[in-house]
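In: Fold the following and give me the result.
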Amino acid sequence: MPELSDRTAGFTDSVIRRMTRISNQYNAVNLSQGFPDFEPPEKILQRLAEVTREDFHQYAVTWGAQNFREALAKKITHFSGVDVDPNAELVVTCGSTEAMMAAMMSVTNPGDKVIVFSPFYENYGADTILSGAQPIYVPLIPPEFNFDAEVLEDAFRQKPKAIIVCNPSNPCGKVFTRDELQIIADLAKKYDAFVITDEVYEHILYKPNVHTYMASLPGMKDRTITCNSLSKTYSITGWRLGYTQANPEVTERIKKVHDFLTVGAAAPLQEAAVAGLNFGDDYYESLQQKYTEKRSLFLKGLDDIGLIHTEPQGAYYVLIDISEFGYESDLEFAEDLARKVGVGAVPGSSFFKEKENRYVRLHFAKKEETLDEALNRLSLIRKKI
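Out: Have a look, this model is predicted:
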C-alpha cells in the first residue's frame, strides 16, 4: 500500500492515556490521567437532566450556542478585565485540545517555528508537528521551573510565529508571575509573534499565587490567542467543552478550521454548562479551597513517606523524584508502580524535551478517601520496588 504520513511517523499514543489503561489493568489507583472521581456541581447536573427533555439535540451554531458564548464572555471579562465580544472573539471547541489545534493551524504555516516551554503538556509538540511547524524548546529550570530570559530571547531571535504558554502549568504546577508574563509579552511584541496560552487551570491556584491573564497585559489582547476549557473548573472533563478567545480576524480563521475539524461542540452539554458559567465568585473561592485542602493532604502524605516532590503553585499535579529507586527508564518505573504498588503515574520523560528520567507525575484531583488509599499504597513503595 502507499506510504503513510511522514509527519506522524514518529508519533506514539498518548503516554498519559496509556497509563490510565495500565492502571485499569492492574486495578491501581489512577493518579495518572488528570480527571476527578467526584461529581460536577449539582446545578450543572440538574440542568443537564432538564436538557435531555428539551430541544437541544441537534447542531448548535458551529462556533458555539449564543447563550453559551454570552455567558462565557461575561465570565471572562469578570475575571480577566478584558472585554470580549461573544460573537466576534469566541469559538466553542471540542475541548481545549481542539482549541489548541485550531489555533495552531490558524496562525502557522509549514516551516514556521513555535516556542514551547519544557516540560510541556504532551499535545503541544504534536500540535506543532501536525501544523507543519517546528518546535523550539526552552527549558523551565527545576525545582522552581523558572526560565532564563536570555535563553528565551535566543529562541525569539529565530523569528517564531508563536509561543505556547501553559499557565498554570501542566505538569510542573508553575504559575507565571506578572513580571514573567511581561517579559514574554515584550519579546512577542519585539519579534512580532503570537502568544497562544493554555489557561485551563486558571481557577486552581494556591495562595499567594495569582493568575494573570496574558490578554490583559498592555497591548496583548490582539496578539494573544487564549485556549481554555470548562473541564477542570467544573469537573466535567468528559464533556469536551473548550474555547478560543482571540481578536476578530484570528477568530474568523479559527471558526473555519474548527468547522472542518469537528463542526461543533455538543449542543445539550453547552446548554447545561451555562449554569456553571453563571456561578458567582463563591463557587470559584470554594473550588480553590477544595483543591488547597487536597494539595495539603497529598503533599503531607508524600512528606511522611519521604518521597521528594515538587510543590505546585497551581493546577493539581506533583512531580515525584524517583532517583533513589535506580531505574534507567521512568516508563519502566511507572509500569512497576502500577503493577507492584497499585498506583498509576505518568513517566516524566513524556513532558520533557531534555533527556529526563528522574520524575513521575501524580495528580490529586480525587476524593479524600482515594488519596488516602493511594498514600497507603505508596507507603509500601520501598518494600515493593
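In: Going by C-alpha atoms from here, please, whenever you check contacts or count neighbours.
Out: Fine.
In: so Ile76 sits in a helix?
Out: Yes: assessed by DSSP: H, G, I helix; E, B strand; the rest coil, Ile76 belongs to a helix.
In: what number of residues lie near Lys300?
Out: Neighbours of Lys300 under the rule other C-alpha atoms under 10 Å: 13.
In: packing partners for the host helix or strand of it?
Out: Applying DSSP states H and E as the criterion places Lys300 in helix 281-305. Here helix 281-305 touches helix 368-378, going by 3 or more C-alpha pairs under 8 Å, 6 or more residues apart in numbering; DSSP states H and E.
In: List the buried residues of the helix it packs on.
Out: Using 16 or more other C-alpha atoms under 10 Å as the test for burial, helix 368-378 gives 370-371, 374-375, 377-378.
In: Pull the residues that contact it.
Out: When contacts are defined by C-alpha atoms under 8 Å, 6 or more residues apart in numbering, helix 368-378 is touched by residues 29, 294, 298, 301-302, 305, 341-343, 364.
In: again, only using 10 Å
Out: 28-31, 37-38, 293-294, 297-302, 304-305, 307, 337, 340-344, 363-366, 379, 381, 384 (C-alpha atoms under 10 Å, 6 or more residues apart in numbering).
In: mind checking how far the nearest residue to Lys74 once chain neighbours are set aside is from Val318?
Out: Among residues not flanking Lys74 along the chain, Val84 sits closest, at 7.7 Å (C-alpha to C-alpha, 6 or more residues apart in numbering). Look at Val84 and Val318: by C-alpha to C-alpha, to the nearest Å, they are 34 Å apart.
In: got it, and Ile129?
Out: Ile129 sits 28 Å away from Val318 when distances are taken as C-alpha to C-alpha.
In: Which one's more surrounded, the two?
Out: Higher neighbour count among Ile129 and Val318: Val318, with 23 against 19, using other C-alpha under 10 Å.
In: Please enumerate the helices of the stretch 201-350 of the chain.
Out: Applying DSSP state H, counting those that start in this stretch to the stretch 201-350 of the chain gives helices spanning 248-261, 267-277, 281-305, 330-336.
In: Now do stretch 360-372: distance from first to last residue.
Out: Using C-alpha to C-alpha, the end-to-end distance of stretch 360-372 comes to 19 Å.
In: I have a second one here; can you model it like the first so I can compare?
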Amino acid sequence: MNFPIANRIANLQPSDIRLMTRECERLGGINLGQGLGDLPTPPMVREGAIKAIQNGLNTYTPSEGVASLRQAIAKKLKRDNGLDVDPDHEIVISSGTTGAFAATLTALLNPGDGILLLEPYYGYHLNTILLNGLEPHFLPLAPPEFALDETALRAALRPNTRAMVVCTPSNPSGKMFSAAELAIIERVAEQHNLLIISDEIYEYITYDGRQHLSPASIGRLGKRTVSIMGFSKTFSITGWRLGYAVADASLAKAINLVNDLLYVCAPSPLQYGVEAGLQAPPEYFDKLRAEYQRKRDIICQGLADAGLTPLIPQGAYYVLVDVSHQGYPTAKAAALALLEQTGVASIPGSLFYQGPQGERLIRFCFAKEDAVLHEAVARLSKFRSRAPLKNSQPT
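Out: Next up, the predicted model:
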C-alpha cells in the first residue's frame, strides 16, 4: 500500500552530515564532521542523575521542568548572562535546544511568516523553520569576520519578516556577536517589531578572553527575545537532550503549551543531573574554556600546516576551512576527497548556505580528546590538492 507523505516534509532531505558520518564509519576514519563530542561527562552531573534514579524520581515532571532546576537556571542567568528572570513563569525546560526552538516557532509564529537566518546557519534551524511552514529569509555574512552590517540587515528584511535567529557563539562559524552588532539588531528589531530567537548553546565555549553576550541583555531586546540555551555542550551530554527557553512570561506560557504537547516534559532524572552541574564552581567553566581553546589551537595549527586555511573561531567547537584553492568543484567533493585521502571526515560548507559561498568551505568539529586530534592532524598532512579545473574562473 502506497500512502503519500505529508506536504510539509516534501522538500526536506536527510543531511549530508549523516552521509559523511556513514562514509567515515565505512572507512574506519576519524569523525571530525558531526558534532559528536567524546569528552567525559562531569562526575557531579552523572552522579546527580544516578542519585535521582535511585531515589525514584522517574515520573513526569511539570511540563516547564523541575522547579529546583528552573531556580538554579535563574541564578545562573543572573550571574553569567545579566538577566533577571522569574523561574516560575519565564523558563521552559525542553527536549534539547532543538526542542525549545521547535516549540518556540510553533507557539509564536504562523505559517507564511518570514524569519531571517544569518548565513552560515545551523541546518536544524532551517529545516525546523520549513517544517513549520515558515518562509526563511537569508543574509550572508562574509568570512572571515562574519560582521553584521546594519544596511545589509535592513535590506534583507521583507514585508512579512517577523523574526530573526541569532546563533552566538555560532555553529558553524564560531562567530560571537559583539555589543555593537547586537545594538544594530536592537535598533532594527524595535523599528520592525521583530521577535529575536537567540541560540546560545555554546555560551561557555569562548576563546581568547572573549565574553559571551546574551542578546536579551542588550537595551530593550529582552522583552522581544527568546533565549535558547542548554547543557549538551557544557556538560558533554549531547544524548541527554536537555535545553531550555527563556522569555517574557506571556511568550514562555505559549512556548510551554506547545512544549507540553510535543514532549510532555524533559527526562526527569536527567534534569536533576544538570541541576547538580549548575552548582559547579567558576573554575569548572574556566577550565572548560581553556580545554577547548587548546583543542582549537591543535586543529587550526594542523590545518594550516596541511596547506589549508582555517577561519579561526571565536567560540563554539567548530572551525570552517577555506578550500577554494584546492581545485575541487564543490565543498562536498573536497570533503569526500579529504576523507578518502586521509580518513578524516569533515562537513561540506554548502550545508550552511543557500548561495554559492558555502562551496568554498568545509567544517571540522574539534570536540575530541587531544590524542584523537593529534592523530587527525597527522592524517591531514596527507591531503593533496586536485589539479585546477580547466577553464575554471576564480570566484
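In: Can you calculate the TM-score here?
Out: Overlay of the two chains. TM-score (TM-score structural alignment, normalised by the length of the first structure): 0.96; 385 aligned residues with a C-alpha RMSD of 1.6 Å.
In: before we move on, the earlier item: of the buried residues of helix 368-378 of the first structure, which is the nearest to Pro139 of the first structure?
Out: Ranked by distance to Pro139 of the first structure (C-alpha to C-alpha), the buried residues of helix 368-378 of the first structure are led by Leu378 at 29.9 Å.
In: Now which residue in the second structure aligns to that closest one?
Out: For Leu378 of the first structure, the aligned residue in the second structure is Leu380 (criterion: TM-score structural alignment).
In: buried residues in stretch 225-243 of the first structure?
Out: By neighbour count with 16+ other C-alpha under 10 Å, stretch 225-243 of the first structure contains the buried residues 225-237, 239-243.
In: Now Tyr284 of the first structure. Nearest residue, chain neighbours left out?
Out: In space, Tyr284 of the first structure is closest to His203, 6.5 Å off (C-alpha to C-alpha, 6+ apart).
In: thought that neighbour was touching Leu287?
Out: Yes: the pair His203 of the first structure / Leu287 is scored as a contact, 7.5 Å apart, by C-alpha atoms under 10 Å.
In: which of these two has more neighbours?
Out: When His203 of the first structure and Leu287 are compared for neighbours, His203 comes out ahead with 20 against 16, by other C-alpha under 10 Å.
In: Show me the buried residues of stretch 225-243 of the first structure that map onto strands.
Out: 225-229, 241-243 (DSSP state E).
In: Same list (those) but as a markdown table, adding distance to Arg47 of the first structure.
Out: Listed next are these as a markdown table, based on distance: C-alpha to C-alpha, whole Å:
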| residue | distance to Arg47 of the first structure |
| --- | --- |
| Ile225 | 30 |
| Thr226 | 27 |
| Cys227 | 25 |
| Asn228 | 22 |
| Ser229 | 19 |
| Leu241 | 16 |
| Gly242 | 19 |
| Tyr243 | 21 |
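In: hmm, which two among those are most spread apart?
Out: Every pair in those was compared (C-alpha to C-alpha); the two farthest apart turn out to be Ile225 and Leu241, at 16.8 Å.
In: Enumerate the strands of the stretch 1-150 of the second structure by residue range, in sequence order.
Out: Secondary structure of the stretch 1-150 of the second structure by DSSP state E, counting those that start in this stretch: the strands cover 30-31, 91-94, 114-119, 135-140.
In: hey, which of those strands is tucked in deepest?
Out: Most buried of the strands of the stretch 1-150 of the second structure by mean neighbour count (mean count of other C-alpha atoms under 10 Å) is strand 91-94; its value is a mean of 31.
In: Pretty sure Ser323 of the first structure sits against His309.
Out: No: with contact defined as C-alpha under 10 Å, Ser323 of the first structure does not count as touching His309 (11.2 Å).
In: The two - which one has more neighbours?
Out: Neighbour count, other C-alpha under 10 Å: between Ser323 of the first structure and His309, His309 has more, with 19 against 13.
In: Quick one: residues contacting the more buried one.
Out: 143, 299, 302-303, 318-322, 359-362.
In: Select from the residues you listed the one having the most neighbours.
Out: Counting by other C-alpha under 10 Å, top hit in the contacts of His309 of the first structure: Arg361 with 27 neighbours.
In: ok, that residue - contacts?
Out: Arg361 of the first structure is in contact with 16, 31-33, 170-172, 309-310, 317-321, 334, 344-351, counting by C-alpha under 10 Å, 6+ apart.
In: what's the counterpart of it in the second structure?
Out: By TM-score structural alignment, Arg361 of the first structure lines up with Arg363 in the second structure.
In: shouldn't Ser349 of the first structure be in contact with Phe333?
Out: No: contact criterion C-alpha under 10 Å: Ser349 of the first structure and Phe333 do not qualify, at 11.5 Å.
In: Pull up the overlap in contacts between those two.
Out: Common neighbours of Ser349 of the first structure and Phe333 (C-alpha under 10 Å, 6+ apart) are 357-360.
In: For the spatially most central residue of the second structure, give me its contacts.
Out: Centrality entry for the second structure: nearest residue to the mean C-alpha point is Asn171, 4.4 Å, by C-alpha atoms, centre = their mean. Neighbouring residues of Asn171 of the second structure by C-alpha under 10 Å, 6+ apart: 35, 120-123, 199-202, 313, 315-320, 352, 363, 365.
In: and Phe11 of the first structure, how many neighbours does it have?
Out: That count, for Phe11 of the first structure with other C-alpha under 10 Å as the rule, works out to 10.
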